[in-house]
Every structure is written in structure tokens, then in C-alpha cells.
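Undergrad: From the sequence below, what's the structure:
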Amino acid sequence: MQDEYQIDKSRMRQSFHRAAKQYDAAAILQRQVREEMLSRLDVVKLDPEVILDAGCGTGHGLSALLKHFKQAQGIALDIAEGMLVRSRTLFPRYKFWQASPRFVCADIESLPLATASVDMVWSNLAMQWCNDLDAALQEFRRVLRPNGLLMFATLGPDTLRELRAASGAGHTHVSRFIDMHDIGDALTRAGFSAPVLDVMHYTLTYESVESVMRDLKAIGAHNATVGRAKGLSGKGFLQQLRQGYETFRHDGKLPATYEVVFVHAWTGSQPYTAPGTSPVQFMPRKDSQR
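TA: Okay, here's the model as predicted:
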């Protein structure tokens, strides 16, 4: 039986491609989370040569990282070509960059990058669009070099709780988000060491349900689950949504809650080995005594 919360990657790609031009104006949460992630780099001892921004969006995260790590080279990777087109406008050949970033259109769950080719993987609010968290983390572990850093932020299960409650039962109206403890378990399975995870809650406020939906559409965050309603939502559903959401109004505003899980973990000193395999050690032969 098909999982109704599985992401339709084709629909997701099209949504983000179309949203690229107006994305920055509506990406309030993404900016706030990016600044929080950048502030956490102050306590990280790392001098990366190559940084991968996985799910780079319009490129502001990678731009900030390359200004922070001035000798690093960057890889901007996104599933939507429109996002990469916007990203390119941020990267003229400034003197503090060794080279312009490489731009790669690909899925996080299947990275077209060589094993042990990057020193740092960064991802700001993209991991929630993965169908297989284990596959994505295995790919990150594969492309990272020994003593490499994985740093990402993703959405937890408390995200958009008001919209979920107001939309009621039936079709999937909000994506399913993964609990912090399950993310920690997946990091361990993927071979990461010393994972650190914590949660912060952000609340954006709106005048109406329509403005909530407008912002989600502007950043490309359409409902891309296979269990979504395939036809147009009728007036009855919209009226139900308005009435249900009104129960959350506070101080004249409608809240939209986001649970953000912040993660960083290291690869350790050992080189990558594929799941189900182990390195073979050859010991020098000792001459037998006679």
C-alpha cells in the first residue's frame, strides 16, 4: 500500500521552479533559520575546502558560507532548475572566492558527487522534502571526507499544527515531519558520530488564512503528498478552513507555528564504507620461527 504522505518529487520540483522569482520576498522563516545556523558556526572548528549546500534555494546560505570560509569552494545543489538560475545571480567572481560555485540540479537522496569529495554539507529547510531520510543521510555520509561536518535544519512534527487541525480529516493537507529522536537514530545508522540535535519553535503571524496559504505558495511549499486532494478545493473546504483556523486567532493575528530541528554531526576519522561492508585490513606476515 502506497504511503499517502510520500512526496511527489515531480510536483515538488515544478512548485519550487515556479516559485523561484518571488521566493526571497516570502522566505521569512528560511532567513531566520539561516541566521541561527550561521551563528552556530562560531563554535565550530573547521576549515573546509569544499562546501555542499544541499537544497540551496536561491543561494543565500551558500553565499554567506563562502564569505565565512573565504578559501572554500562551493557546490549549490537543488532539485529545481529555477532556484539554481536565481542562485547564479548572487555569485559574481569576487576576489575572496577561489572560483565560482558549481551548480548542480539533483535530488538530495541521490547525489551525483564523488565519494569523499566535500568537507562540509549544509542544508537549510530542505530535508523535510525527502521520502527516505536514511538514503539522504547515507548520501551525505558518502560524499563527506573524514572529519567532515554535516549541518542542517529541518521541520519537526509540530510544524503547521494550526493548519493541520483546521483542515480536518480526509486528504493529506500538510506534509508529515520527522521527530528529532528519529533523526538522531537515522544519523547513527548512517555512520555519523557525536550528533547534536535541538529544537526551536518559530511563529509567524497573519491577518487571514488566505495570507498563510499565499506565503506557502510563494516559497513553493505546495502540498506535494500523493494523498493530497487531486481536484480543486471547493468553497465548503475553504470555509471550513477559515472557521477552524479562527479558533487559533490571538491578539488579532493568526499564528503559523514551525518546529525547527537543528542538527550537526561529524563523520569521524574513518573513511566511508558502504552499508553492509567493512574495511579489510592486511596484516604483515610474520616469519615463522624454525
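Undergrad: going forward, measure contacts between C-alpha atoms and count neighbours the same way
TA: Fine.
Undergrad: So the spatially most central residue of the chain versus Leu155, what's the distance?
TA: The chain has Ala126 as the residue nearest its centroid, 2.1 Å off, counting by C-alpha atoms, centre = their mean. Distance, Ala126 to Leu155, using C-alpha to C-alpha, to the nearest Å: 9 Å.
Undergrad: which residues of the stretch 151-290 of the chain fall in strands?
TA: 193-206, 254-266 (DSSP state E, counting those that start in this stretch).
Undergrad: can you tell which of the ones you listed is closest to Thr115?
TA: The minimum distance between Thr115 and the strands of the stretch 151-290 of the chain falls on strand 254-266, with 15.8 Å, by C-alpha to C-alpha.
Undergrad: and the angle for the closest one with strand 193-206?
TA: Per axes from the mean of the first three to the mean of the last three C-alpha atoms, to 10 degrees, the angle that strand 254-266 makes with strand 193-206 is 160 degrees.
Undergrad: ok so, going back, mind putting the strands of the stretch 151-290 of the chain into a markdown table with mean neighbour count and distance to Val50?
TA: Shown next, in a markdown table, are those (neighbours: other C-alpha atoms under 10 Å; distance: least, C-alpha to C-alpha, whole Å):
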| stretch | mean neighbour count | distance to Val50 |
| --- | --- | --- |
| strand 193-206 | 14 | 20 |
| strand 254-266 | 21 | 15 |
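Undergrad: this one next, for a side-by-side:
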Amino acid sequence: MKDVAVFDRRRIRRRFGRAADEYADRARLQAEVAGRLLERLDGLRFEPTTVVDLGCGPGLQARALTERFGKAQVLAMDLALPMLVRARRQAGWRGRRFARVAGDAHALPLARSSVDLIYSNLMLQWSDDLPAVLNGLRRVLKPGGLLLISTFGPDTLSELRQAWAAVDDAEHVSRFTDVQTVGDCLVRAGFSEPVLDTDWITTTYSQPRGLLDELRAIGATDAMRRPGAGLTTPARLRGMLAAYETHRRPDGLVPATWEVVYASAWAPDPGTPIRSIHGGEEASVPIEAIGRRRRDPESSR
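TA: Modelled structure (predicted):
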């Protein structure tokens, strides 16, 4: 995905680490989306034994997954260590089944075919290499395992993007991946039966600064690498805030739009190839299957 900017992952780790103490109280949108994502498990005849909450934050959803799947081993994973410290407090008396691991979605510290369910709420938008991340998720899922994710679509923070565009030509808001691209990446990674849908959610504020304060409090400020980019001056910030006022609604509030993309998909049978980002294919077969497969001369190549 060459058209997507490169994120500074150390900056992401620091910002979310600093936001760990306030995150649970301030991340109202993230909590709403998490609830909608969990609802997609309703009605499924699916009892995982190993569950990963990837990008777990302070552990609220890891706790919910532990309560939903009482017999499963739940693993809360996050890039920021302070988030994992907060997640420990969420574990409560169920902490023996609520493990915590520091890990990066781009280099998962998990064994191949070791996980039944990967749940990831509003984390993938911080990746600039979605195909590689999805290949990695496919690698660690067991055949028949479920991937359940949410991420932001391109309409997200459109008002903020427009307000900044009225001030300068710099890119102040991260770019987000559209639902079609997410679906294409799932298919290329070899996932089966992908189901995708999109919500548009609006949060409101009395002043545009309220949105900026909320983003800063949860660590969700811009983290793209831009060589040569300078600091935002007070004058430009004032200009942006003034431009944002053009979006004020008749009820006196200013809106922020969030396009949320939800996706679920299943890991396919053993041996189904993963299409790498370099154009090749990687197939895997369980060790125990070697030696038991009957050779069919007509199907050999």
C-alpha cells in the first residue's frame, strides 16, 4: 500500500503509553465501536479456546472476552507497556485467564496456527502495511479460526481535515483505508468468507478544541513521519479552529465524523496459500499431516 504514509511506531507507543491512565474514561467512541464489534459474535456457534485481543489498550475488551468465553485462554496484547499495566487492573479475579503480552501487530510473538479468535478494535488504522499485518494474522490463526476487526475509513475526521486544508497544504490528519481495500487485502491474504460493513458515527463538542483535547487524551494524534515538517504555529492552529466553526450545527455543537469499517473472516483449511505482498505464495501444512496424505498421480504437478 504505497500510497499510505509511514507511521512512526515509537511515537505511537509513547503517545498511547502516556494516555494509558485516561484512556478508559476518555475513549467514548472506541468503547461504542468495541461494543458493536463484540455484537458480531452473537449467534455464532463458535467456542474458541485461545483468544487474542490485539491492541487491547487498558484491557476492557479483554475482560469482556474473558467473560464471554469462560473456558478460553485470553491474551491481551498491546504495543504500549503502560496500557498493559492498566489492563492488569481490569483482569480482577479472572486474571489467571487474562494474560498480557507486549507485542507489535507487524511482528506477532505468536506461533503459527495457535489462535482461534483474533479480536482487534480500532488498531489497524495505525498500520501502514495492512497486507503484511493481515498475512501475519492469518499465519497465527488456526484453520477455521475467526478474525474480527474494526478500523477507520477515509471519511473519518473529514471536518478536521477540511479545517486544516483551509490553513495550509500540510497533511495533519492520518489517511485511512476504505472498506473495499480492506476486503481485497483479506482475500489476498487467503481469508475465506469475509463480511464487511460500515458505520458512520458522529461525536459532538461545544468547541472544536474539545475534539483536539479528546484525541490528545487518548493518544490518537497524528503519528506520520514527515521529514522537514515543522511545528504547528499558534496562528495556524487559530486559523484551523476558526475554519472548523463553519461546521457548527444549528444546535450549537460542532461535529466530528467517524467512518468505521467492520470486518470478519475465517482462516481457511491447511495448505491454502498466503499471497505475499511481493507477489509470491506461501503454503503451510501441519507437521502431523505429512506422511498421511495419499498421493494422487492425476493431481500432481
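Undergrad: May I see the strands of the stretch 151-290 of the first structure arranged in CSV, with distance to Asp182 of the first structure as well?
TA: Listed next are these as CSV, based on distance: least, C-alpha to C-alpha, whole Å:
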stretch, distance to Asp182 of the first structure
strand 193-206, 11
strand 254-266, 11
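Undergrad: how about those strands, which one is nearest Ser117 of the first structure?
TA: strand 254-266 (15.0 Å).
Undergrad: Gln73 of the first structure: which of the strands of the stretch 151-290 of the first structure is closest?
TA: That would be strand 254-266 among the strands of the stretch 151-290 of the first structure, by C-alpha to C-alpha, at 19.6 Å.
Undergrad: Can you report how many residues lie near the equivalent of Val173 of the second structure over in the first structure?
TA: Under the alignment (TM-score structural alignment), Val173 of the second structure pairs with Val174 in the first structure. Using other C-alpha atoms under 10 Å, Val174 of the first structure has 20 other residues around it.
Undergrad: distance of Val174 of the first structure from Leu66 of the first structure?
TA: 34 Å.
Undergrad: same question, Gln14 of the first structure
TA: Distance, Gln14 of the first structure to Leu66 of the first structure, using C-alpha to C-alpha: 28 Å.
Undergrad: who has more neighbours, the two?
TA: Using other C-alpha under 10 Å as the criterion, Gln14 of the first structure and Leu66 rank with Leu66 on top: 19 against 16.
Undergrad: For my notes, confirm that one occurs in a helix.
TA: Yes - with DSSP: H, G, I helix; E, B strand; the rest coil as the criterion, Leu66 of the first structure is part of a helix.
Undergrad: is it true that Glu22 of the second structure touches Gly219?
TA: No - here Glu22 of the second structure lies out of contact with Gly219, judged by C-alpha atoms under 8 Å, at a distance of 9.6 Å.
Undergrad: Enumerate the helices of the stretch 151-300 of the second structure by residue range, in sequence order.
TA: Assigned by DSSP state H, counting those that start in this stretch, the stretch 151-300 of the second structure shows helices spanning 158-165, 179-188, 208-217, 234-244.
Undergrad: quick one: which of the ones you listed is nearest Asp296 of the second structure?
TA: Asp296 of the second structure lies closest, by C-alpha to C-alpha, to one member of the helices of the stretch 151-300 of the second structure: helix 179-188, at 27.6 Å.
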